[in-house]
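*Asks:* model this:
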Amino acid sequence: MKDGFIKIACVTPPLRVADCTYNAQQIIVHAKEAASAGAKLIVFPELCITGYTCGDLFQQSTLIQGAQDALLTILQETKDLPAIVIVGLPYVHGNGLYNCAAVCYEGGILGMVPKQNIPNYSEFYEVRHFAAGPDASWDCPQSYLRIRDTRGFGTVKFGAKQLFTCTELPDFVFGVEICEDVWVSDTPSVYMAKAGATIIVNLSCSDEIIGKEDYRRTILKAKSGSLLCAYAYADAGFGESTQDMVFAGHNLILENGSLLAESQLFTQGILYADVDVQRLAGERRRSNTFQTQMEENIVATAFSMPLTETKLTRWIDPSPFVPKVDQELSQRCEIILMLQATGLATRLKHIGCKTAVVGLSGGLDSTLALIVMVHAFRICGLDSSGMIAVTMPCFGTTDRTYQNACRLAKAYGATLREITIQDSVRQHFADIGHDETVHDVTYENSQARERTQVLMDLANQTGGIVIGTGDLSELALGWATYNGDHMSMYAVNASIPKTLVRYLVAYEASQTEDTLSAVLRDVLDTPVSPELLPPEQDGTIAQKTEDIVGPYALHDFFLYYVLRLGFAPHKIYRLAQIAFKGTYDDTTILKWLKKFYWRFFSQQFKRSCLPDGPKVGSVTLSPRGDWRMPSDACVTLWQKDLESLEA
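*Replies:* Here you go, the predicted model:
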């Protein structure tokens, strides 16, 4: 439960129709197993104590009493479990029989939730037996019932649209609906989510027919996405009567539109998933359209559950910006390139510009910028000769990157300009009195700013604009020379993280002819470097970016969880330990996480004056759009959190 993680278990136990004693024992066994695995919320199917397919036996007082006795047995046997257990049973209240979910915890019942939407079609003719459950209410006497638990008789809340809230973890709020409730247009979950429920559980007995599996999955994905919630669906399976239907035990656990776990059809047992209620609450705060709306008929019951460490089994993606499925990756790359190219094409058309200038180093970022230019020129119907690719060799340029830059320009039909800047930089050193043998930040940045000046002046000379090459990861770390490579007239890579840049270039390589593809693949194999320091004696790159600022794989991971989700440093560290297990040790992760926060806060002034560039993903640092941060913000609170960690 710490850091907002709740392990949920959806259970399809063995079942015998109308055998309440047997069913109760199966529920108890599975509840204990799930609790021992760390589950804090354990959900069983609809009417699991009796079986859903009892038919007119539901009118028999013997079955109704047997279900109540079985519920008491379940309460007694699970009272010491550190988990909430939700079971289904028929229950009489007033003059009605209701299809209910009993929310059990510590030997008592937190609430009894009746099904609201009672199906009346042929295969599910529940209206013959059950009444539609009313909304719960604070002041209506019918919203309370007397029920026996392990402490004797007590009063509990009765009614639909109840909320159950954890005192120790305020983001842990759940509501309950039953089967048909999720299939109707006005679902109870809508009201519960608006009132604060981050988790919706559904006790279901859904028959299986051709195509229903996909339909069920689609509905639940959409529901969890639109409500920004987690959704746990526990389905009945083997043991229900197959007189006219078959039940497959299709359990699903989802979070904000994503499927976390799913059982195979026609299986029994327990399905687990770790949901992050802290993340869901954060998503709701970010979404200004999702506001808490307390309804008059929403009743909330508080419960106390100590915060314990959840052993995470959920998969943590080490590359959150990169799709994992090959087909999806190709489609995503194509869309991203079109977004970038369309942004640039729109700008070129708007200002009536037929030329564009890019500094082509032979590295990843400038290669991607050139690729985007190629696509944009095609969109505009412009001659490729209007793409002016400028290579500007200086003290750190290696033959490998120089040759690749020349080959790329030629292959794409760009106009190649070679402008050597050693003499102009040396003149600048003389002007400001800098010793060329001192390879400090002045030595490096003088080259970067000279290159930018050349590009800007060439753009003026040719009636074009300068295309920026810097990426999102460099902006986050401030790994850019202020008013050097930091500046351009349109920054096409501004919202592309370094890990994604690599995949975009690889995608382009897979789509081109062999000669160009070979050059692109060599660019991919070249170490990332600004090439501002002299090369090694053998001519290879001496200055490697990731040796200085850290691995981009880690920084992009940090970037995603800092900007997209706003997680605290200790939670990001915990997730990184899982995601990069076997790749980076804890000491390395913590070292670069501290470096990330220091650079991120200290370098905001560079991001406060960025050129225009297209947004292509959910994370961007444009000061006019998704990220507005004062340049003088203090990192003290984040450092304090980091200092509490031990690698």
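
*Asks:* only C-alpha atoms for contact and neighbour calcs from this point on.
*Replies:* Fine.

*Asks:* In the stretch 51-200 of the chain, mark out all the strands, start to finish.
*Replies:* 84-93, 96-105, 108-114, 120-121, 124-125, 144-149, 152-158, 162-166, 173-178, 199-204 (DSSP state E, counting those that start in this stretch).

*Asks:* what packs against the helix or strand just after the last one?
*Replies:* It stands for strand 199-204. Sequence-wise, the next helix or strand downstream of strand 199-204 (DSSP states H and E) is helix 212-226. On a contact count with 3 or more CA pairs under 8 Å, 6 or more residues apart in numbering; DSSP states H and E, helix 212-226 meets strand 230-235, strand 252-255, strand 258-262.

*Asks:* deepest of those strands, which one?
*Replies:* strand 230-235 (a mean of 30; mean count of other CA atoms under 10 Å).

*Asks:* Show residues contacting that one.
*Replies:* Residues outside strand 230-235 that contact it (CA atoms under 8 Å, 6 or more residues apart in numbering) are 8, 10-12, 43-46, 198-206, 220, 224, 248-256, 275, 277, 280.

*Asks:* Can you turn the buried part of those into a ChimeraX selection?
*Replies:* To isolate the buried ones among the contacts of strand 230-235 in ChimeraX, judged by 16 or more other CA atoms under 10 Å, type:
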select :8,10,11,12,43,44,45,46,198,199,200,201,202,203,204,205,206,220,224,248,249,250,251,252,253,254,255,256,275,277,280
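
*Asks:* that older thread, is it possible to export the helices and strands packed on helix 212-226 to CSV including distance to Glu508?
*Replies:* What follows is these, written out as CSV (distance: least, CA to CA, whole Å):
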stretch, distance to Glu508
strand 230-235, 37
strand 252-255, 33
strand 258-262, 29
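
*Asks:* To Glu474, which of these lies closest?
*Replies:* strand 258-262 (29.5 Å; CA to CA).

*Asks:* And whatever helix or strand comes next after the closest one, how far out from the chain middle?
*Replies:* With elements assigned by DSSP H and E, the helix or strand that comes after strand 258-262 is strand 269-276. How far strand 269-276 lies from its chain's middle: 17 Å, per CA atoms, centre = their mean, to the nearest Å.

*Asks:* Before we compare anything, build this one as well:
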Amino acid sequence: MKHGFVKVAAITPNIKVADCEYNVNEIIHRIEEARQKGAMVILCPELCVTGYTCQDLFLQNTLLKGALDGLTKLIEYSKDIDALIAVGLPFLKDGNLFNVAAVLYQGELLGMVPKRNIPNYSEFYEARHFRRGNDIVEYVTINHKKVPFGSNLIFCHREIPNLKVGIEICEDLWVPQPPSGGLCEAGATIILNLSASNETTGKDIYRKTLVSNQSARLVCGYLYASAGEGESTTDLVFSGHNMIAENGTVIAESERFVNGVIVSEVDLEKLISERRRISTYLVEEKKEYTYLEYGSTSDENNTTYDFELELTRFIDKAPFVPSNKEEREKRCNEIIHIQALGLKKRIQHIGAKSVVLGISGGLDSTLAILVAKRAFDMLGLDPKGIIAVTMPCFGTTDRTYQNAILLVKELSATLREIRINEAVELHFRDIGHNINTHDLTFENSQARERTQVLMDIASQVNGFVVGTGDMSELALGFATYNGDHMSMYGVNASVPKTLVRYLVAYFAAEAKSDTLKKVLEDVLDTPVSPELLPPKDGEIAQKTEDVVGPYELHDFFLYYVLRFGFSPSKIYRLAVYAFEGDYSKEIIYRWLMIFYRRYFQQQYKRSCLPDGPKVGSVAVSPRGDLRMPSDASVSLWMKDLESISR
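*Replies:* All right, here's what the predicted structure looks like:
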């Protein structure tokens, strides 16, 4: 599958207890529905050929023969189905009855996986009928053909190398050491769980947590299909609670008490990338596991798997920002606390009583001073020790100037105003630069002058400079080298711009002062700008996003570059899908090209970053997350981008 996506399905058919013919027809009906949606892996519930709740009917030869006849029909039906199908049924082997998953592909029974852990408590009395499955792979004869039988089977697609499927059955997940752990260590990327989990109050929450957590622990795709309506209600009710999870996130979930089909796409490339990143995740082929290949490589099949699936799963436009309001507020408080604790430790270590930062009335410096105030509160220090310096120059507007002054006053910090016009003009004369030439020199001279002022004031007050620049600016290199790029401790260095906005909004919502609340809200409404070019009619003339592009796009690109190492073409595809209706394909492509060029060209700025706390899953510190050569070539990435048909 192109970009590593594979479409998968979990189904719950309507059934009648002990009516194998009816059940098989309903299973086929649901498989057809899943196939119409493009599923290549299809999971059915536990014992669905007979029904899970047959009780002592499992001891009747008639039912067991009916189950085998049903399996034969499913095998025959699957001849033209290019999908791996796992279906549950009872199976008699050597006089012992097993609860098994039969795995089918294109008219072939690839293997049978018995349930390892047989419950015998409360409402589940499986031990009365079934024996525990063995890890050791043996062979059974079905329809005159030998078939592997054992728990340690992994089904590997020949033409989709990362599609490796392992199976466990219901209770296997609920034990201290589920079989899926060993299966994934042996290479499985997707785990199928055929289940029959009854419904009681609150059990669905626990079940969902269990599935989600297991997919996170194993960095895998996890499909869970459970029995539903049609099972006996003598003592229990089953809801057909089906789930598809991927590395800790449930990406598809059925409505309970409604039998049906759920389909989504598991990103195998993401899973492999994440496993590669985690040095303690060791995957290797193991002799105790049997690897069964499927999927023809014959020209007669004439099947190619190098195509783009239609995506139906949710792709978050703001991957750094939780979409749930409650979770977002919790995350904001946590991040601010991490930032403040980092700064607190640095203040304690140096023995400083003061910190110095530039305050512009923009988002980044606003967040930095709010973090500094929290750090000072933690230390019990007088906020007067926060020296906030506003340095108006050619591009400063009255709006940002007034917001900066009000903000410092509301936080009871110390405000210093130093106009740098004359110093910069003198510098222009020294280097022979025309003040009317508004080029890079015009802008950088102001940024470097501001940094020099801050550094020297820090020496005066026996303090240190707190950096305000954020991770998005650093990724794009949108910072003046040895200007705003430099400080003694950068509290925002691993906070992307989209998240900076939410953090400031969080402070605004928590503000006890109406004035502070209004100031923060106005800062949020102010266009992002370094204010280095003269205003037009008193308004900001230089808008950052007009120059480098929308930060919401760049943060999206940055997340997938740093977190998973995706190719440009895959990131483009995800962005087009996520931002449909917001940005055209052409605009996304243009800014993605610019992102990669700047990302590679500007690494030298990130190679000498000041210290700063990591707050999320990724950062650009050269001492941790991003150890990248400053002179690496971008040509391969550009070639991949140029291959995109738009």
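
*Asks:* quick one, which of the strands of the stretch 51-200 of the first structure is nearest to Ser644 of the first structure?
*Replies:* Closest among the strands of the stretch 51-200 of the first structure, once you apply CA to CA, is strand 162-166, at 26.1 Å.

*Asks:* Do a quick rundown of the strands in the stretch 251-400 of the second structure.
*Replies:* Using DSSP E, counting those that start in this stretch, strands in the stretch 251-400 of the second structure cover 261-267, 290-294, 355-358, 386-390.

*Asks:* average gap between the shortest one and the first structure?
*Replies:* Comparing strand 355-358 of the second structure with its match in the first structure after superposition yields a mean distance of 0.7 Å (mean CA distance after the TM-score superposition for the first structure).

*Asks:* The first one now?
*Replies:* Strand 261-267 of the second structure differs from its equivalent in the first structure by a mean of 1.4 Å after superposition (mean CA distance after the TM-score superposition for the first structure).

*Asks:* residues in the first structure aligned with that strand?
*Replies:* With TM-score structural alignment applied, strand 261-267 of the second structure matches the range 270-276 in the first structure.

*Asks:* Tell me which residues are up against that stretch.
*Replies:* 3-13, 30, 34, 39, 230, 251-253, 255, 260-263, 312-314.

*Asks:* do stretch 501-509 of the first structure as well
*Replies:* Stretch 501-509 of the first structure is contacted from outside by 322, 330, 333, 337, 364-365, 367-368, 371, 471, 516-518, 520-521, 524, using CA under 8 Å, 6+ apart.

*Asks:* what's the answer for stretch 565-581 of the first structure, then?
*Replies:* Contacts for stretch 565-581 of the first structure (CA under 8 Å, 6+ apart): 3, 279, 282-283, 315-318, 554, 557-558, 561-562, 585-586, 589-590, 593, 638, 641-642, 645.

*Asks:* Any of those residues buried? List them.
*Replies:* Looks like those have 3, 279, 282-283, 317-318, 554, 557-558, 561-562, 586, 589-590, 593, 638, 642 buried, using 16+ other CA under 10 Å.

*Asks:* mind listing which of those are in helices?
*Replies:* Judged by DSSP state H, the subset of these located in helices is Arg279, Gly282, Glu283, Leu554, Phe557, Phe558, Asp586, Ile589, Leu590, Leu593, Trp638, Leu642.

*Asks:* Can you redo those as JSON lines, where the extra columns are distance to Phe290 of the first structure?
*Replies:* Shown next, in JSON lines, are these (distance: CA to CA, whole Å):
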{"residue": "Arg279", "distance to Phe290 of the first structure": "14"}
{"residue": "Gly282", "distance to Phe290 of the first structure": "11"}
{"residue": "Glu283", "distance to Phe290 of the first structure": "9"}
{"residue": "Leu554", "distance to Phe290 of the first structure": "32"}
{"residue": "Phe557", "distance to Phe290 of the first structure": "27"}
{"residue": "Phe558", "distance to Phe290 of the first structure": "26"}
{"residue": "Asp586", "distance to Phe290 of the first structure": "37"}
{"residue": "Ile589", "distance to Phe290 of the first structure": "35"}
{"residue": "Leu590", "distance to Phe290 of the first structure": "35"}
{"residue": "Leu593", "distance to Phe290 of the first structure": "32"}
{"residue": "Trp638", "distance to Phe290 of the first structure": "28"}
{"residue": "Leu642", "distance to Phe290 of the first structure": "32"}
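
*Asks:* And the residues you listed, which is closest to Arg607 of the first structure?
*Replies:* Phe558 (17.6 Å).

*Asks:* which residue lines up with the closest one in the second structure?
*Replies:* With TM-score structural alignment as the criterion, Phe558 of the first structure lines up with Phe557 in the second structure.

*Asks:* one step back: which two in the ones in helices among the buried ones among the contacts of stretch 565-581 of the first structure are spaced the farthest apart?
*Replies:* Glu283 and Asp586 (28.2 Å).

*Asks:* So the residue nearest to Asp585 of the first structure when sequence neighbours are not counted versus Leu312 of the first structure, what's the distance?
*Replies:* In this structure, Asp585 of the first structure finds its nearest non-sequential neighbour in Gln577, 7.6 Å apart by CA to CA, 6 or more residues apart in numbering. Per CA to CA, to the nearest Å, Gln577 of the first structure is found 11 Å from Leu312 of the first structure.

*Asks:* Same check on Leu169 of the first structure?
*Replies:* As judged by CA to CA, Leu169 of the first structure and Leu312 of the first structure stand 17 Å apart.

*Asks:* next one: Glu536 of the first structure
*Replies:* 45 Å.

*Asks:* Give me the more crowded residue out of these two.
*Replies:* Leu312 (16 against 12; other CA atoms under 10 Å).

*Asks:* Pull up the gap between the nearest residue to that one once chain neighbours are set aside and Asp326 of the first structure, please.
*Replies:* With CA to CA, 6+ apart as the criterion, Leu312 of the first structure has its nearest non-adjacent residue at 6.5 Å, and that residue is Asp274. According to CA to CA, Asp274 of the first structure stands 26 Å off from Asp326 of the first structure.

*Asks:* What of Tyr560 of the first structure?
*Replies:* Taken as CA to CA, the span from Tyr560 of the first structure to Asp326 of the first structure is 22 Å.

*Asks:* Check Tyr443 of the first structure too.
*Replies:* Counting by CA to CA - Tyr443 of the first structure and Asp326 of the first structure are separated by 43 Å.

*Asks:* list the contacts for the spatially most central residue of the second structure?
*Replies:* The residue lying closest to the centre of the second structure (CA atoms, centre = their mean) is Pro319, at 6.9 Å. Applying CA under 8 Å, 6+ apart, we find Pro319 of the second structure in contact with Phe556, Tyr559.
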